[in-house]
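# Sequence plus predicted model, see below.
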Amino acid sequence: MIRIVQVLSVAAAVSAAVFVFQVKYRAEAVAERTAELERQLDSERETLSLLKAEWSYLIQPNRIQELVQRHGEQLGLKPLDPKQLVRIADLPFRPAGPKTEDKDALASLLEGATMTDKEALSALFDKPKDSLQ
């Protein structure tokens, strides 16, 4: 009876040790992955910082003015005319959509997918089939 308890105790101790080692290695793997992600994040932040600095250099008005003066003739650039600027209220309204008859014809075309091309065109444009040849 004592031998069974000793064997069970040894088996429990071995299984507990194996479990602890597995947990330890998993924790180390998670820590390594976290460190790798932090390194990538630092790299991305550094790249973003460099790109922001480069962008602020590229959009400096003095630099842009110099480029316009140097390449304006090749690109055909002209000064902006104040008449080109308008308010949103001054823009014309969007044109009206198709007439209701056209909508009905289109709806019937979609419903009747078995129509021939001539029938579809005649239904759309209200022309007889024979005149569409």
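That came through, no problem. Residues are numbered from 1 along each chain as shown.
# all contacts plus neighbour counts: C-alpha atoms, from now on.
Fine.
# How far away from the center of its chain is stretch 82-91?
32 Å (CA atoms, centre = their mean, to the nearest Å).
# now swap in stretch 47-59 and tell me
22 Å.
# Name the residues of it that come out as buried.
Of the residues in stretch 47-59, none count as buried by neighbour count, 16 or more other CA atoms under 10 Å.
# Assess the claim that residue 120 and residue 110 are in contact.
No - using CA atoms under 8 Å, residue 120 is not in contact with residue 110, being 9.6 Å away.
# Between those two, point out the one with more neighbours.
residue 120 (20 against 12; other CA atoms under 10 Å).
# measure that one to residue 90 for me?
Applying CA to CA, to the nearest Å, the value for residue 120 to residue 90 is 40 Å.
# likewise residue 101?
31 Å.
# Compare those two and say which one has the larger neighbour count.
Per other CA under 10 Å, whichever of residue 101 and residue 90 has more neighbours is residue 101, with 12 against 7.
# so the more buried one is in which element?
helix 100-111 (DSSP states H and E).
# which strands and helices sit next to the next helix or strand after that helix?
Sequence order places helix 117-125 as the next helix or strand after helix 100-111, per DSSP H and E. Under the contact definition 3 or more CA pairs under 8 Å, 6 or more residues apart in numbering; DSSP states H and E, helix 117-125 sits against helix 100-111.
# take the one below as the second:
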Amino acid sequence: MRSFLYIFSALAVVALGFWAYRENYTTQEAMREVRDLHREIGTAHERLQVLRAEWAYLNRPDRLRDLAELNFERLRLLPLMPDAFGKVAQIAYPAAPLFPITNPIEVSSDNDPAEEDQP
């Protein structure tokens, strides 16, 4: 019986060692993937910053004004001027629709509680 326990204990130690070995390599692989993902995220952030800088450069007002002037015959774009904008008071909002009263309710003041309270 004692030899069976020794053999079982030795097999359990070997099995646990094998499990720990596999978990160690699985963890290292996961850590490698996380590092690669962080690197990709950093690269994507750098690309995004470059694209934002290019967008800001291409949307400069003076550049857009020059492009509008160069392509006026084709696009018929006019430059933006302060007087091109209207005021809120100039906007004609539609009137709210008035619905007809179909089921009128008569209100009577015969049982007015305010009258009962008076002496």
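Looks like it came in fine. In this text, all values refer to a predicted model and were calculated from it rather than measured experimentally.
# What's the TM-score once they're superposed?
The TM-score (TM-score structural alignment, normalised by the length of structure 2) is 0.69; 101 aligned residues with a CA RMSD of 2.4 Å.
# follow-up on the earlier one: okay, the angle between the helix holding residue 101 of structure 1 and helix 117-125?
150 degrees (axes from the mean of the first three to the mean of the last three CA atoms, to 10 degrees).
# Please, where are all the strands along structure 1?
Assigned by DSSP state E, the strands in structure 1 number zero.
# where along it do the helices fall?
2-58, 61-75, 100-111, 117-125 (DSSP state H).
# Just say which of those is most tucked in.
helix 117-125 (a mean of 16; mean count of other CA atoms under 10 Å).
# what stretch of structure 2 does it fall on?
Per TM-score structural alignment, helix 117-125 of structure 1 has no counterpart in structure 2.
# before we move on, back to that, any idea how far the helix holding residue 101 of structure 1 is from the middle of the chain?
Worked out by CA atoms, centre = their mean, helix 100-111 of structure 1 lies 35 Å from the chain centre.
# Which strands and helices lie in contact with that helix?
Using 3+ CA pairs under 8 Å, 6+ apart, helix 100-111 of structure 1 is in contact with helix 117-125.
# how much does stretch 45-57 of structure 2 stray from structure 1?
Here stretch 45-57 of structure 2, set against structure 1 after superposition, deviates by a mean of 1.0 Å using mean CA distance after the TM-score superposition for structure 1.
# I'd like the helices of structure 1 as a markdown table, with distance to residue 94 of structure 1 appended.
As requested, the helices of structure 1 are exported to a markdown table (distance: least, CA to CA, whole Å):
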| stretch | distance to residue 94 of structure 1 |
| --- | --- |
| helix 2-58 | 37 |
| helix 61-75 | 33 |
| helix 100-111 | 17 |
| helix 117-125 | 23 |
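# so which of those gets nearest residue 86 of structure 1?
helix 61-75 (23.9 Å; CA to CA).
# Now do the closest one against helix 2-58, angle only.
Going by the same axes, to 10 degrees, helix 61-75 of structure 1 makes 70 degrees with helix 2-58.
# Mean distance between helix 61-75 of structure 1 and structure 2 after superposition?
For helix 61-75 of structure 1, the mean distance to aligned residues of structure 2 following superposition is 1.5 Å (mean CA distance after the TM-score superposition for structure 1).
# Would you mind pulling the contact partners of that helix?
58, 77, 78 (CA atoms under 8 Å, 6 or more residues apart in numbering).
# Find the residue closest to the first one in space, skipping its chain neighbours.
If I follow you right, that is residue 58 of structure 1. Nearest non-adjacent residue to residue 58 of structure 1, counting by CA to CA, 6 or more residues apart in numbering: residue 64, 7.7 Å away.
# mind checking what residue 68 of structure 2 lines up with in structure 1?
Checking TM-score structural alignment: residue 68 of structure 2 goes with residue 68.
# Its match and residue 61 of structure 1: what is the separation?
Where residue 61 of structure 1 is concerned, residue 68 of structure 1 sits at a distance of 10 Å (CA to CA).
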